[in-house]
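Novice: no sequence on this one, just coordinates:
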């Protein structure tokens, strides 16, 4: 499928997007980007990447749809519940020692992870003195995250995840059902700041006690992974925690010696240097 897009045309396409819109996809995993470009072209019956480029540079609304296609992630509340259980058991105790807690959820997508962490902090009595920065490259995803409305049909699996993650209440207490949707309690997002942030280009904007960036680095090449991990290192306070996805690791990072494993299996690290 990648053979459909010529290498020279592909590079020129990405450079044009970076020049006009400031979005840099050049260090994203090439196979993933090409696959999603092809999917976008197929769905809109666009025959070649040059035609696609002209449309995107001319029509900003279509470009927003394109960004959504490129940055789509599969997510759910309390996804990989044992990760959240480990946060509850191995990270929360140290976070509780701070008078004020700053959490950054980088690549928050449509917000399921944001509400998961908010619920966890609430149950541990820490939400009121926490601020959660939820960032993503995709404006449409951020808007969905702000709304906090999810399919009611997903609540069964979310409830199961929550219970396996060590949830202390009835999960249904956190949302109310309306038609086919579940609207999550507004109190969960009172201390959340939703904001656009491009991991490929933007800099650190605060110092954090916990950074979660799960199942995002896997879409980047090694160079961009190194850049992002450098960004996270610079953004963490001493002995701050970093949580990655189950297919991600610090193993090949030049920052690996600055972290120690808090939970090897769940990919939770603490900054030690």
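Specialist: Perfect, I can see it now. The structure presented is a predicted model; accordingly, all values stated were derived computationally and were not measured.
Novice: C-alpha only now, for contacts and for neighbours.
Specialist: OK.
Novice: Contacts for the helix or strand where residue 212 lies next, please.
Specialist: Element membership for residue 212, per DSSP states H and E: strand 208-213. When contacts are defined by Cα atoms under 8 Å, 6 or more residues apart in numbering, strand 208-213 is touched by residues 95, 101-108, 232, 235-237, 239-245.
Novice: how about a cut-off of 7 Å?
Specialist: 101-107, 235-237, 240-244 (Cα atoms under 7 Å, 6 or more residues apart in numbering).
Novice: Likewise for stretch 227-245?
Specialist: 199, 203-204, 206-215, 267-272.
Novice: Run the chain-centre distance for that stretch.
Specialist: 14 Å (Cα atoms, centre = their mean, to the nearest Å).
Novice: which parts of that stretch are buried?
Specialist: 227-229, 231-237, 239-245 (16 or more other Cα atoms under 10 Å).
Novice: for stretch 164-182, same thing?
Specialist: So for stretch 164-182, counting by 16+ other Cα under 10 Å, buried means 164, 165, 166, 167, 171, 174, 175, 181, 182.
Novice: Relative to residue 194, how far out is the residue nearest to the first one when sequence neighbours are not counted?
Specialist: Nearest non-adjacent residue to residue 164, counting by Cα to Cα, 6 or more residues apart in numbering: residue 81, 5.6 Å away. For residue 81, the distance to residue 194 equals 24 Å [Cα to Cα, to the nearest Å].
Novice: structure B:
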């Protein structure tokens, strides 16, 4: 074997060991468990964190994490970053509006869980949709994430102005019954969404990896989160969603996610197949 190739292979092995130890340290020290996230994704994000935080090795990053609490939110920012937008995949929100909302109208009160809410784009999309459909006043929205920084961003509801054009078009395509501009004002260099949209929102840190059932929900929307989990962790999360839903409640996933290979697939029926919206079976 060529010496350069042999050295490169050894370097990869050492990096793998360092990453495993770093994730163990993160779990043991701070109780954030990323050990069963998809390895390709977690490796890519950790490499980006190591480079941008100026660490020569993952071992150096681990040492900094163990001895400096200020490093934790910085690292979580890389590990939990999600790119989202309001009314992302408008056909999903149109299906919620046209297919799911008529069923939800039959409940006297509603609990909606946005799991992995990131910066809040999906949360505000659902609150606006429920307001337009006349359901906001009977609904409590639970917005959860493992990142405190993400929750703070979501609770502020301020987005860059250059994103608003895309948000507006998505809202229109989702079947919006008003103008998105009715819900925000411009200021602070961005679009500030009306604080009344948060009147019925509960922000909470919650981990799909380690935490338990979250109340009894009529709708759980968890989009583009499971793609970062390995099969074992996906099964845990889907089981958690099943146990957190009322019978007949709904689960919405991302466009590239499904229940096909889940151990809990029999607990759900396809409700809107093309939009990855499922309904918990009665039995």
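Specialist: The structure has been received and is ready for your questions. Being a predicted model, the structure only gives us computed values, none of them experimental.
Novice: care to give me the TM-score?
Specialist: Superposed pair, TM-score by TM-score structural alignment, normalised by the length of structure 1: 0.97. Supporting alignment: 273 aligned residues with a Cα RMSD of 1.3 Å.
Novice: Tell me if I am right that residue 234 of structure 2 is in a strand.
Specialist: No. Secondary structure assignment (DSSP: H, G, I helix; E, B strand; the rest coil) places residue 234 of structure 2 in helix, not in a strand.
Novice: Let me know the distance separating it from residue 227 of structure 2.
Specialist: 8 Å.
Novice: Between the two, which has more neighbouring residues?
Specialist: Taking neighbours as other Cα atoms under 10 Å, residue 234 of structure 2 and residue 227 compare with residue 234 leading, 24 against 17.
Novice: contacting residues around the equivalent of that one over in structure 1?
Specialist: Under the alignment (TM-score structural alignment), residue 234 of structure 2 maps onto residue 225 of structure 1. By Cα under 7 Å, 6+ apart, the residues touching residue 225 of structure 1 are residue 217.
Novice: ok, and the closest non-adjacent residue to the residue most central in space within structure 1?
Specialist: Centroid check for structure 1 by Cα atoms, centre = their mean gives residue 107 as the closest residue, at 2.2 Å. Among residues not flanking residue 107 of structure 1 along the chain, residue 136 sits closest, at 4.5 Å (Cα to Cα, 6+ apart).
Novice: Just give me the match in structure 2 for that neighbour.
Specialist: Under TM-score structural alignment, residue 136 of structure 1 pairs with residue 145 in structure 2.
Novice: Its match: neighbouring residues, count only.
Specialist: 23.
Novice: if I look at it, how far off is residue 155 of structure 2?
Specialist: In terms of Cα to Cα, residue 145 of structure 2 sits 12 Å off from residue 155 of structure 2.
Novice: Now do the strands in the stretch 101-250 of structure 1.
Specialist: 101-106, 130-136, 149-151, 175-178, 181-184, 192-196, 208-213, 236-244 (DSSP state E, counting those that start in this stretch).
Novice: between the ones you listed, which one is nearest to residue 59 of structure 1?
Specialist: strand 192-196 (20.6 Å; Cα to Cα).
Novice: After superposing, tell me the mean distance of that closest one to structure 2.
Specialist: Taken over the aligned residues, the distance from strand 192-196 of structure 1 to structure 2 averages 0.4 Å (mean Cα distance after the TM-score superposition for structure 1).
Novice: Which part of structure 2 matches that strand?
Specialist: Using TM-score structural alignment, the partner range for strand 192-196 of structure 1 is residues 201-205.
Novice: One more: stretch 85-93 of structure 1?
Specialist: Counting by TM-score structural alignment, stretch 85-93 of structure 1 corresponds to residues 94-102.
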